[in-house]
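Participant: Fold the following and give me the result.
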Amino acid sequence: MTQASTIDSGEIEKFQAMAAEWWDPNGKFKPLHML
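Facilitator: Reported below is the predicted structural model:
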C-alpha cells in the first residue's frame, strides 16, 4: 500500500525562506515581535 504525500514542497520552500528572517527584530516581521 502506497501513501500519497500531502506535503506541498512550494509551501516548505516559502516558509524556509521566511525562517531566516523571522528572528530579525528589525526585519519585515517587526510588528509581530512588538506584540
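
Participant: Every contact and neighbour count from this point should use C-alpha atoms.
Facilitator: Will do.

Participant: the helices in the protein, which residues?
Facilitator: Using DSSP state H, the helices of the chain run over residues 9-22, 30-33.

Participant: got JSON lines for these, with mean neighbour count too?
Facilitator: Output for those, formatted as JSON lines (neighbours: other Cα atoms under 10 Å):
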{"stretch": "helix 9-22", "mean neighbour count": "11"}
{"stretch": "helix 30-33", "mean neighbour count": "11"}
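
Participant: please give me the structure for this one as well, since I'd like to look at both together:
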Amino acid sequence: MSETPKNMAASLRGRLTNRARERKENAQLLMTRYV
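Facilitator: Presented below is the predicted three-dimensional model:
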C-alpha cells in the first residue's frame, strides 16, 4: 500500500489537472465538478 501524500491538496490538484489534460477539458471546470 502506498504512503499518504504529505500535501493532500497539491496531490489531488495534480491528479485532477492531469485528468483534465488527458481528456482535453478545462481543469478549473473539472475541479469545480469534483467539489
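
Participant: Can you give the structural similarity as a TM-score?
Facilitator: After superposition, the two chains reach a TM-score (TM-score structural alignment, normalised by the length of the first structure) of 0.39; 18 aligned residues with a Cα RMSD of 2.5 Å.

Participant: for the second structure, what's the longest helix?
Facilitator: The second structure, longest helix under DSSP H: helix 8-23.

Participant: how near is residue 30 of the first structure to residue 12 of the first structure?
Facilitator: 22 Å (Cα to Cα, to the nearest Å).

Participant: Contact partners for residue 17 of the second structure?
Facilitator: Counting by Cα atoms under 8 Å, 6 or more residues apart in numbering, residue 17 of the second structure touches residue 27.

Participant: buried stuff in the longest helix of the second structure?
Facilitator: Neighbour-count burial for helix 8-23 of the second structure, counted by 16 or more other Cα atoms under 10 Å, picks out 16-17, 20.

Participant: No further queries at this time; thank you.
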